[in-house]
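Peer 1: can't give you the sequence, but here's the structure:
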């Protein structure tokens, strides 16, 4: 499922002023996602950004390719700033995530001097604002949101965001739970089991290995319904939803579960991914967990969490991660804490609304 045509300005010259204010000899252009050296340098920048913000790096080249590969560019655009020697010193990426919501990646090398870093940052923000107007106009909107993130302890990033007119709107706990081999017995079979009239099962697969379309639609409908009143929820089409999740380097169809009531009516869904590790066992990650309001109080969320824990244990993994809204009134963090999750690090959402016309 590939979404509609890219709604962004693909030529940096159309999204930047003639003089973007960069140091003499520095320039901005679009990176070549097919060039191994470019991908290597962007990975280096991303990992340096992570180390400075939270103390350790976890991303790899696959995470960069999500942004810059030909497949990723169906819904994204990228900009890099190069010094006079042609070395990439800053990188911006925009993602047409859903109607009214544009994600923005903003990374500047940690080793360049302050004046050059500030100039690079300004150029990335100017470019992102122009891209917001472009995607907003293509969607027929009067206002387009730019949604970007920052690590809670990254004061340099916070200062730039404030200066660019962004506001801190949400805090997120990035939680992790260790997994023991014996927890493979938490549920009878992660592929399908039942408890108190609720069936927990993997999405069905067809002969070619692809999931059943009706099951995909059920997962999408459950998550859209479960998150309607959640912070910054933006409606996605099934096409956008599936395309985006398949881009994740950890995507696996056998990590998608549905919970159904006695009559076969979908009640909850969990989309998991693989968290690969270069130095030890892989982990599992809860990308999405949603339960319809009509089914709450029946142990659906607990059952789905027990399922992914058991699945991870059966695969020899040592952890399950997830993200929780620290400001959510639902009290979901209480469930996670009671089941053994603890906060590993903290991130923030920062927003700016751009007038399109």
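Peer 2: Received, thanks. Please read these numbers as outputs of a predicted model, since none were measured by experiment.

Peer 1: C-alpha from now on. contacts and neighbour counts both.
Peer 2: Will do.

Peer 1: just checking, which helix or strand succeeds the lengthiest helix in the chain along the chain?
Peer 2: Criterion DSSP state H: the longest helix present in the chain is helix 114-138. As assigned by DSSP states H and E, the chain's next helix or strand after helix 114-138 is strand 143-151.

Peer 1: which residues does the helix or strand just after that next one contact?
Peer 2: Using DSSP H and E, the helix or strand that follows strand 143-151 in sequence is helix 155-163. Applying Cα atoms under 8 Å, 6 or more residues apart in numbering, the external contacts of helix 155-163 come out as 118, 121, 150, 167, 350.

Peer 1: now for the second one, how many residues are close by?
Peer 2: Neighbours of residue 121 under the rule other Cα atoms under 10 Å: 24.

Peer 1: quick one, what contacts it?
Peer 2: Counted by Cα under 8 Å, 6+ apart, residue 121 has contacts 90, 106-108, 160.

Peer 1: next step: those restricted to strands.
Peer 2: Judged by DSSP state E, the subset of the contacts of residue 121 located in strands is 90, 106-108.

Peer 1: relative to residue 132, which of these is nearest.
Peer 2: residue 106 (14.2 Å; Cα to Cα).

Peer 1: number of nearby residues for that closest one?
Peer 2: Neighbours of residue 106 (other Cα under 10 Å): 22.

Peer 1: mind giving me the PyMOL command for buried ones among the contacts of residue 121?
Peer 2: To isolate the buried ones among the contacts of residue 121 in PyMOL, judged by 16 or more other Cα atoms under 10 Å, type:
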select buried, resi 90+106+107+108
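
Peer 1: how about the contacts of residue 121 in TSV, adding distance to residue 273?
Peer 2: Output for these, formatted as TSV (distance: Cα to Cα, whole Å):
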residue	distance to residue 273
90	29
106	25
107	25
108	28
160	32
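
Peer 1: circling back: pull out the buried positions in the longest helix of the chain.
Peer 2: Buried, per 16+ other Cα under 10 Å, within helix 114-138: 116-137.

Peer 1: stretch 268-277 too?
Peer 2: Going by 16+ other Cα under 10 Å, stretch 268-277 has these buried residues: 268-276.

Peer 1: longest strand in the chain, please.
Peer 2: The longest strand of the chain (DSSP E) is strand 342-355.

Peer 1: which strands and helices sit next to that strand?
Peer 2: Applying 3 or more Cα pairs under 8 Å, 6 or more residues apart in numbering; DSSP states H and E, we find strand 342-355 packed against helix 114-138, strand 143-151, strand 167-178.

Peer 1: ok, and here's another one to check against it:
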């Protein structure tokens, strides 16, 4: 069955402009000079929405630096009484091969909620996303709006009430590093840290390993280079299995010391675990992940944290449970399709 082009499915919602004036909020386009104030507002919201971790300032700055974000059209902030109380974005990343998916991001500080600010922001995000998607008007690809949220936050009923559907559940898992870690023999595997000379091999491996994962799209060189260069990405806590000049398995880890302030414990966040498809079933994933757990324990960190698709096709949830991870909470992805 053929699918109509995006121009026939995605409605023209009119120019995005700025969100409607509401509750005394003055909306405007931010510049990189606003990044610190945006960072503060986003982390005020984070204390309610995901209190176990903060958003690094570098992530905020990156939206002003990457080639696929146009701050003059894709980002907004709202101020009241001289401070930023709401931050929003609609971003359509490059490199998507079988979908056109716009990612909507929004943060409203707790003191400014339930005043219609979030609704005004969402209406703007949808107008901007429609513009972005309709720019690919001849494509006969699925067109989606995509939002991440904690499963138990007020964002979920707000969005489902606005016509979004829960598309997928993700499980957030924790591992107490004070508990014994069973050592695994590397066998004939060569496992090394994720050093700068392996960055491009890591991107190739990531794209292969996640090709059959729900919602995943290829990562472009620019996006991957920025991910690998972030200060929180730790080569010494990461582990990759190499076969010649290929990475065939990886456990890529982050550590943000600021997270401990809000979480109450120090942690390593395992951002990506994967095995290329022609090396699956060889026990590579538990070996590289065990290396990360050992390195984090030896660095004096208290927990390992990761999130995983609850319906992962690789059986990842069972793997993590066998390595001592337990469920902490759930997150959801909500989507609206056109």
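Peer 2: That came through, no problem. As the structure is a computational prediction, the values presented were derived from the model and not from experiment.

Peer 1: before we move on, the earlier item: just the angle between the longest helix of the first structure and helix 155-163, please?
Peer 2: 50 degrees (axes from the mean of the first three to the mean of the last three Cα atoms, to 10 degrees).

Peer 1: for helix 114-138 of the first structure, what is the distance to the chain centroid?
Peer 2: Distance, stretch centre to chain centre, for helix 114-138 of the first structure: 20 Å (Cα atoms, centre = their mean, to the nearest Å).

Peer 1: before we move on, what about stretch 127-142 of the first structure?
Peer 2: 21 Å.

Peer 1: now do stretch 136-147 of the first structure
Peer 2: With Cα atoms, centre = their mean, you get 20 Å for stretch 136-147 of the first structure.

Peer 1: cool, and stretch 101-116 of the second structure?
Peer 2: With Cα atoms, centre = their mean, you get 17 Å for stretch 101-116 of the second structure.

Peer 1: what lies in contact with it?
Peer 2: 22-23, 41-42, 44-46, 48, 85-93, 117-118, 121, 125, 129, 132-133, 142-147.

Peer 1: stretch 87-98 of the second structure too?
Peer 2: Contacts for stretch 87-98 of the second structure (Cα under 8 Å, 6+ apart): 38, 41-42, 68-69, 74-78, 100-108, 121, 125-126, 128-129, 132-133, 141-142, 217-220.

Peer 1: got it, and stretch 15-24 of the first structure?
Peer 2: With Cα under 8 Å, 6+ apart as the criterion, stretch 15-24 of the first structure contacts 9, 84, 116, 119-120, 123, 126-127, 130-131.

Peer 1: trace residue 336 of the second structure over to the first structure, please.
Peer 2: In the first structure, the residue matched to residue 336 of the second structure (TM-score structural alignment) is residue 352.

Peer 1: contacts only, for that match.
Peer 2: 145-147, 165-167.

Peer 1: quick one on the thing from earlier: need the buried residues of stretch 268-277 of the first structure in CSV (columns: secondary structure and distance to residue 179 of the first structure).
Peer 2: What follows is those, written out as CSV (DSSP: H, G, I helix; E, B strand; the rest coil; distance: Cα to Cα, whole Å):
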residue, secondary structure, distance to residue 179 of the first structure
268, strand, 23
269, strand, 21
270, strand, 18
271, strand, 18
272, strand, 15
273, strand, 15
274, strand, 14
275, strand, 13
276, coil, 15
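
Peer 1: can you mark which positions in stretch 182-197 of the second structure are buried?
Peer 2: For stretch 182-197 of the second structure, using 16+ other Cα under 10 Å, the buried residues are 189, 191-194.

Peer 1: quick one: the helices in the second structure, in order.
Peer 2: 6-9, 35-49, 57-62, 71-74, 117-134, 155-161, 199-209, 221-229, 259-263, 284-298, 316-322.

Peer 1: those into JSON lines, with extra columns for distance to residue 304 of the second structure?
Peer 2: Converted to JSON lines, the helices of the second structure look like this (distance: least, Cα to Cα, whole Å):
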{"stretch": "helix 6-9", "distance to residue 304 of the second structure": "42"}
{"stretch": "helix 35-49", "distance to residue 304 of the second structure": "20"}
{"stretch": "helix 57-62", "distance to residue 304 of the second structure": "21"}
{"stretch": "helix 71-74", "distance to residue 304 of the second structure": "34"}
{"stretch": "helix 117-134", "distance to residue 304 of the second structure": "33"}
{"stretch": "helix 155-161", "distance to residue 304 of the second structure": "26"}
{"stretch": "helix 199-209", "distance to residue 304 of the second structure": "21"}
{"stretch": "helix 221-229", "distance to residue 304 of the second structure": "19"}
{"stretch": "helix 259-263", "distance to residue 304 of the second structure": "12"}
{"stretch": "helix 284-298", "distance to residue 304 of the second structure": "7"}
{"stretch": "helix 316-322", "distance to residue 304 of the second structure": "11"}
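
Peer 1: residue 181 of the second structure: which of those helices is closest?
Peer 2: Here helix 284-298 is closest among the helices of the second structure (Cα to Cα), at 7.2 Å.

Peer 1: could you list the buried residues of the closest one?
Peer 2: Going by 16+ other Cα under 10 Å, helix 284-298 of the second structure has these buried residues: 284-297.

Peer 1: state the span of the first structure onto which it is aligned.
Peer 2: So helix 284-298 of the second structure is aligned with residues 300-314, judged by TM-score structural alignment.

Peer 1: and the matching stretch against the second structure, how far off on average?
Peer 2: Mean deviation of stretch 300-314 of the first structure relative to the second structure after superposition (mean Cα distance after the TM-score superposition for the first structure): 0.9 Å.

Peer 1: how far does that stretch sit from its chain's centre?
Peer 2: 22 Å.

Peer 1: picking up where we left off before, including distance to residue 14 of the first structure, could the helices and strands packed on strand 342-355 of the first structure go into a markdown table?
Peer 2: Conversion of these to a markdown table gives the following (distance: least, Cα to Cα, whole Å):
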| stretch | distance to residue 14 of the first structure |
| --- | --- |
| helix 114-138 | 9 |
| strand 143-151 | 18 |
| strand 167-178 | 27 |
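
Peer 1: which among those is found nearest to residue 219 of the first structure?
Peer 2: strand 167-178 (23.3 Å).

Peer 1: now do that closest one: which elements does it pack against?
Peer 2: Partner elements for strand 167-178 of the first structure (3+ Cα pairs under 8 Å, 6+ apart): strand 319-325, strand 342-355.

Peer 1: which residues does residue 146 of the second structure contact?
Peer 2: Contacts of residue 146 of the second structure (Cα under 8 Å, 6+ apart): 101-104, 333-336.

Peer 1: can you do 10 Å?
Peer 2: Contacts for residue 146 of the second structure (Cα atoms under 10 Å, 6 or more residues apart in numbering) come out as 90-91, 101-105, 164-167, 215, 333-337.
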